[in-house]
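Chemist: Sequence first, then the predicted structure:
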Amino acid sequence: MSTLIHLPEGSVCWPAAALSGAARDVMHAQTSVHRARAGERRAGTTRWERSYADACAWLEWDWVELAKGTVVQADPLGVRCNVLLLDERQRPLLSSRRRAMLATLVYLLPWQGPVLDRLRGAAPLRRVERDAQRLAA
């Protein structure tokens, strides 16, 4: 039995122990709103990224607007990403633990603000403007 793990091209490995610190480095990349049919709640997808010199780690998930000004994840365990989480021995986490850890990361991110801005029709900040604001802080 092979112990090699085959990752999709562009995947990034993160130590699970450093996940709470990753919340400071992951930035909002884009939010899309799906067309809602009459009587349906507005919903969409948001994507957050962390760029490296040679790769980009990304996470995305679906959200739903419950009421005006209130958005929640459609499925808290349904985070899609190109991140492989590693335990203290540099082994991949079990799928169930990985999903729970990614849900915790999303909980730590201030993702509702950019989603609500998009729903209100505010133009999202371009990446260059966000980086300038981050450096100024």
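Modeler: Cool, got the structure. Numbering: from 1, shown residues only.

Chemist: Only C-alpha atoms from now on, for both contacts and neighbour counts.
Modeler: Fine.

Chemist: for the chain, what spans make up the helices?
Modeler: Applying DSSP state H to the chain gives helices spanning 19-25, 95-108, 112-119, 127-136.

Chemist: ranking those helices by burial, who's on top?
Modeler: Each of those was scored by mean neighbour count; the highest is helix 112-119, a mean of 18, by mean count of other C-alpha atoms under 10 Å.

Chemist: quick one on the thing from earlier: mind putting the helices of the chain into JSON lines with distance to Ser2?
Modeler: Formatted as JSON lines, these follow (distance: least, C-alpha to C-alpha, whole Å):
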{"stretch": "helix 19-25", "distance to Ser2": "28"}
{"stretch": "helix 95-108", "distance to Ser2": "18"}
{"stretch": "helix 112-119", "distance to Ser2": "42"}
{"stretch": "helix 127-136", "distance to Ser2": "41"}
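
Chemist: now Asn82, nearest residue through space, not along the chain?
Modeler: Nearest residue to Asn82 in three dimensions, chain neighbours excluded: Ser11, at 4.8 Å (C-alpha to C-alpha, 6 or more residues apart in numbering).

Chemist: got another, please set it beside the one above:
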Amino acid sequence: MSTLIRLPEGSVCWPVAALSSAAQDVRHAQTSVNRARTGGQTVRGLTRWERRYADVSAWVEWDWVEVAEGTVAQADPLNVRSNVLLLDDHGRPLLSSRRRATLATLVYLLPWQGPVLDKLRLTAPRRHALQPQERLAA
């Protein structure tokens, strides 16, 4: 007995075998930055990469965190969100655990840190050099 899979509108199917070639065509779409408003200096954000087709866009996105100045990492490497349904060699959807690992591999293949660091540089708060106040002796 076969079961039909209902995909959300706008979903895209990719065979896992085409993953490496798909990684070459996926392009940076957007990056958002969320700077902490509290005393902490944590900078976080989200980045999205897309592969456009004539009528739909396949996308993957994930959260990142700045671990040190000039260094960003995925906040959770197995939490990659996407509208892509990955298919095995027989055209069947991958199990959830294999899908997460495969999407994590796709992210690893992408040069995503560069665009994220560029966005961080563009949105960095301007730092004014504080000049010590001069005291004049009376």
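Modeler: Structure received. What you see is a predicted model; the values in this text were computed from it and never measured.

Chemist: With adjacent residues omitted, what lies nearest to Val64 of structure 1?
Modeler: Ala43 (4.3 Å).

Chemist: count of residues packed around Ala57 of structure 1?
Modeler: Using other C-alpha atoms under 10 Å, Ala57 of structure 1 has 19 other residues around it.

Chemist: Make sure Cys81 of structure 1 is actually in contact with Leu59.
Modeler: Yes - judged on C-alpha atoms under 8 Å, Cys81 of structure 1 makes contact with Leu59 at a distance of 4.3 Å.

Chemist: Between these two, which is the more surrounded one?
Modeler: Leu59 (20 against 17).

Chemist: Please verify my assumption that the more buried one contacts Trp48.
Modeler: Yes - at 5.4 Å, Leu59 of structure 1 counts as touching Trp48 under the criterion of C-alpha under 8 Å.

Chemist: Which residues are in contact with the counterpart of Asp88 of structure 2 in structure 1?
Modeler: Per TM-score structural alignment, the equivalent position to Asp88 of structure 2 in structure 1 is Asp87. Counting by C-alpha atoms under 8 Å, 6 or more residues apart in numbering, Asp87 of structure 1 makes contact with Pro15, Ala16, Ala17, Leu93.

Chemist: just to revisit the earlier point, trace the residue nearest to Val64 of structure 1 over to structure 2, please.
Modeler: Counting by TM-score structural alignment, Ala43 of structure 1 lines up with Arg44 in structure 2.

Chemist: For that match, which residues are in contact?
Modeler: When contacts are counted by C-alpha under 8 Å, 6+ apart, Arg44 of structure 2 touches Val33, Asn34, Arg35, Asp63, Trp64, Val65, Glu66.

Chemist: what does Glu66 of structure 2 give?
Modeler: Here Glu66 of structure 2 is in contact with Thr42, Val43, Arg44, Val72, Ala73 (C-alpha under 8 Å, 6+ apart).
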